[in-house]
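> sequence unknown, structure follows:
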């Protein structure tokens, strides 16, 4: 069975994923070696080694997720267990989480630290894809077929907003919206959902204001104003964006050379995380940036193509959701690095340093590969039945 599934594997998708993640590992070493010594007082390869260990685990997770038929995740018991686990993590996070950069996003269990919100990204995709695939016979029944899953989406997004982690909450909500949009409901129900979404956002903002956790804080105002005119605030809130511009502008077509970035020498804070694309632009130029965009674009487009190709509603919605997640997260990261949108602290998929993010996205790739395997197997079965 495993041998048959491996034969039907989409190796182009797998190769691009592996190449991109290895490239990201190389760039993490390049971007973090000075920071490791100057800021964290550790060996220059500290972050490289940590990410290497996570990458090996991520490959294993991707392989297992690809080999297991994705239809197993449609089981009601699994879905209930998964959502209750995510709920327990998020509630535990609010009570016992560790605060980093003004957000309580980290939790520690048995000595392992991770970000539960990252796992919610994948859990929401699986949950919405499974539920809406089962609701296909009455998908246009607004009260019965549309609303119940959306309530879960809004509730989990709200728990993440409370951390507060607006960027991750926006990614989860937008990814969920893509799955909902692709579920096949009519335009009338979609417009109703849009109206309800606006009302829910207003309610979120009101509740947070009443509880003293206003969405409009001075920190966020400063972040927005610095995004509009970073050079006016280049010594504080605009520091990262200004130095990101300098890094991008210094790279040119070919870059200054791998490992030769100036901005990573203490000028661009946390260059190995959400601003790693600025270092890629400086060291490898337009060619390096183009390579990353090609790989990410290939994965996203392949995911959407697979969603249209797959005849199973669950598999199709899984593919759409995963492609949407990677595409949205890429846009938000690059938008922040280039100054198109305010900085949110979101990682660049498969490239930025971040263990939890890499593990979850690798799980997503495994599911995407599982969908492609099953689609190819179904096609082979159909062709054989025609011949017979």
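Great, that's in hand. Keep in mind that this is a model prediction, so the values were computed, not measured. Residues are numbered from 1 along each chain as shown.
> hey, let's count contacts and neighbours off CA atoms from now on
Will do.
> dump the residue contacts of residue 91.
residue 159 (C-alpha atoms under 8 Å, 6 or more residues apart in numbering).
> Can you tell me the SS state at it?
helix (DSSP: H, G, I helix; E, B strand; the rest coil).
> which residues touch stretch 160-176?
So stretch 160-176 is contacted by 90, 94, 102-105, 117-118, 120-121, 124-125, 128, 153-154, 157-158, 208, 213, 321, 324-325, 328-329, 344-346 (C-alpha under 8 Å, 6+ apart).
> which of these count as buried?
90, 94, 103-105, 117-118, 120-121, 124-125, 128, 153-154, 157-158, 208, 213, 321, 324-325, 328-329, 344-346 (16 or more other C-alpha atoms under 10 Å).
> Please narrow the residues you listed to those residing in strands.
103, 104, 105 (DSSP state E).
> ok, now how distant is the first one from residue 147?
Applying C-alpha to C-alpha, to the nearest Å, the value for residue 103 to residue 147 is 30 Å.
> cool, the second one as well?
For residue 104, the distance to residue 147 under the criterion C-alpha to C-alpha works out to 30 Å.
> same thing with the last one?
In this view, residue 105 and residue 147 are 28 Å apart by C-alpha to C-alpha.
> can you list the residues that contact stretch 37-46?
Taking C-alpha under 8 Å, 6+ apart as the rule, stretch 37-46 contacts 29, 32, 33, 34, 35, 36, 266.
> Alongside the first one, take a look at this:
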């Protein structure tokens, strides 16, 4: 991948640009919209019983809230899709949001609201916000902007790689202290993907892998320092949840039952059984289990293929962009969606321990959906400029070829018998 310096926003920048609508990646936009609408329907199906039984509200309570979140997210998405992505690398924008993210995460440890055994929430009147969700995007922007500026000496660990990791470590420590190991793991993996994509040498990559292995070994040896008793129980029950099906294995066992009951064609939308009080958090973390039960293999395939397409398009946008900042952000955003989807699906299927991570664009959740809207809005904006750059490069190449042909045609060609 070849990066070029882009200190100034290119000639076509502007909040409202003419003749740029065709440059947007509509296949990506349509896939995100369809998956989100599908998720809205499944949120209603998964929550209509639990809303009455557990929360004592109307059956469509979570459906209406998610619909409002989607409408709000649409406005946010449009703004970030139209605003030039290079804005976010400016110091007067980036530094304040970095400092605010540290301040808010630190404040959570004192004033945060506890939900799901984690002190990860802020209550603002009737609105509940999870700041760590938005920190994912802030970390992507910061690391991408920093490593893009350090391209000329990217393999110098002390000058290029290490300084930005100070902010990353502070963020991870504050999130782990909540405790929210799932979100911390996602942010850590996103950071690794951005570093690997920044152009570092294979020697540097091997060095990071070695550090990662050492960190994992230390966490295993001193697991009581890193994990709560509840988190440790998730590791032990993953291998055989049926031994503790009335305790720590309850969630996973009912997830297995829901997935197994659906088969190929499913029981029919709205006809699932496990959501009737057996499967907790059926509209959030375990919504894929409800999809598997009600829509079977076809529903699961639709979600997985849609997410895979979004990740694929994001990676292609990153590879196509010649701007280091845009390329690294596209790779970071698509990696975030893919990693989060893997952790959610891996948790409900028993491949990895449960971490309480929502399924992107499908699960109920305001903070997650709003944060994704910001991220994919930026991704769509990057795709627009990457497309424009490729068109301009193609035109320039054609012009160069035409000029060369014109020069050749004007030369005197010897007459041959």
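Okay, I see it. None of the values given here were measured: they were computed from a predicted structure.
> Would you map the helices across the first structure?
2-7, 11-38, 46-67, 76-96, 116-134, 147-161, 166-182, 187-210, 218-228, 239-251, 276-309, 313-338, 355-387 (DSSP state H).
> Rebuild those helices as a markdown table, extending it with distance to residue 262 of the first structure.
Output for those, formatted as a markdown table (distance: least, C-alpha to C-alpha, whole Å):
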| stretch | distance to residue 262 of the first structure |
| --- | --- |
| helix 2-7 | 44 |
| helix 11-38 | 10 |
| helix 46-67 | 19 |
| helix 76-96 | 38 |
| helix 116-134 | 32 |
| helix 147-161 | 36 |
| helix 166-182 | 29 |
| helix 187-210 | 41 |
| helix 218-228 | 23 |
| helix 239-251 | 8 |
| helix 276-309 | 8 |
| helix 313-338 | 17 |
| helix 355-387 | 26 |
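> Residue 261 of the first structure is nearest to which of those?
helix 276-309 (5.7 Å; C-alpha to C-alpha).
> could you say what helices and strands that closest one packs with?
If contacts are counted by 3 or more C-alpha pairs under 8 Å, 6 or more residues apart in numbering; DSSP states H and E, helix 276-309 of the first structure sits against helix 11-38, helix 239-251, helix 313-338, helix 355-387.
> which bit of the second structure covers the third one?
Residues 324-349 of the second structure are the counterpart of helix 313-338 of the first structure, counting by TM-score structural alignment.
> Just give me how far the matching stretch sits from the chain centre.
Distance, stretch centre to chain centre, for stretch 324-349 of the second structure: 5 Å (C-alpha atoms, centre = their mean, to the nearest Å).
> Could you count how many residues lie near the alignment partner in the second structure of residue 175 of the first structure?
Matched by TM-score structural alignment, residue 175 of the first structure corresponds to residue 190 in the second structure. Neighbour count of residue 190 of the second structure, defined by other C-alpha atoms under 10 Å: 27.
> Isn't residue 77 of the second structure up against residue 371?
No. Here residue 77 of the second structure does not reach residue 371: they are 9.6 Å apart, not a contact under C-alpha atoms under 8 Å.
> related to what we said a few turns ago, buried ones in the match of helix 313-338 of the first structure?
Going by 16+ other C-alpha under 10 Å, stretch 324-349 of the second structure has these buried residues: 324-345, 347-349.
> thinking again about what came up before, so can I have CSV of the helices and strands packed on helix 276-309 of the first structure showing distance to residue 186 of the first structure?
CSV is the format used below for these (distance: least, C-alpha to C-alpha, whole Å):
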stretch, distance to residue 186 of the first structure
helix 11-38, 32
helix 239-251, 42
helix 313-338, 16
helix 355-387, 26
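> which one of those helices has the most crowded surroundings?
helix 313-338 (a mean of 25; mean count of other C-alpha atoms under 10 Å).
> Now do that helix and helix 116-134, the angle between them.
Calculated by axes from the mean of the first three to the mean of the last three C-alpha atoms, to 10 degrees, helix 313-338 of the first structure forms an angle of 140 degrees with helix 116-134.
> quick check: angle from helix 313-338 of the first structure to helix 166-182?
Using the same axes, to 10 degrees, helix 313-338 of the first structure lies at 140 degrees relative to helix 166-182.
> So which other helices or strands are in contact with helix 313-338 of the first structure?
helix 116-134, helix 166-182, helix 239-251, helix 276-309, helix 355-387.
> With the second structure overlaid, report how far that helix is off on average.
Compared with the second structure after fitting, helix 313-338 of the first structure deviates on average by 0.5 Å (mean C-alpha distance after the TM-score superposition for the first structure).
> okay, the angle between that helix and helix 276-309?
Relative orientation of helix 313-338 of the first structure versus helix 276-309 (the same axes, to 10 degrees): 160 degrees.
> Compute the inter-axis angle for helix 313-338 of the first structure and helix 218-228.
70 degrees.
> how about stretch 193-208 of the second structure: buried residues?
Of the residues in stretch 193-208 of the second structure, 193, 194, 195, 196, 197, 198, 199, 200, 204, 205 count as buried by neighbour count, 16+ other C-alpha under 10 Å.
> nearest residue to the fourth one other than its sequence neighbours?
Ranked by C-alpha to C-alpha, 6 or more residues apart in numbering and with sequence neighbours excluded, the top spatial neighbour of residue 196 of the second structure is residue 205, at 6.5 Å.
> Nearest residue to residue 341 of the second structure in space, please, no chain neighbours.
Of all residues not flanking residue 341 of the second structure in the chain, residue 359 sits nearest, at 5.5 Å (C-alpha to C-alpha, 6+ apart).
> Identify the residues contacting that neighbour.
So residue 359 of the second structure contacts 284, 285, 287, 288, 340, 341, 344, 345 (C-alpha under 8 Å, 6+ apart).
> before we move on, what about residue 272 of the second structure?
Contacts of residue 272 of the second structure by C-alpha under 8 Å, 6+ apart are 258, 290, 293, 294.
> Number of residues surrounding the equivalent of the third one over in the first structure?
Under the alignment defined by TM-score structural alignment, residue 293 of the second structure corresponds to residue 282 in the first structure. When neighbours are defined as other C-alpha under 10 Å, residue 282 of the first structure has 33 of them.
> Please determine how far residue 61 of the second structure is located from residue 306 of the second structure.
27 Å.
> Residue 220 of the second structure now?
On the measure of C-alpha to C-alpha, residue 220 of the second structure and residue 306 of the second structure end up 35 Å apart.
> Of those two, give the one with the bigger neighbour count.
Neighbour totals were compared for residue 220 of the second structure and residue 306, and residue 306 leads with 17 against 13 (other C-alpha under 10 Å).
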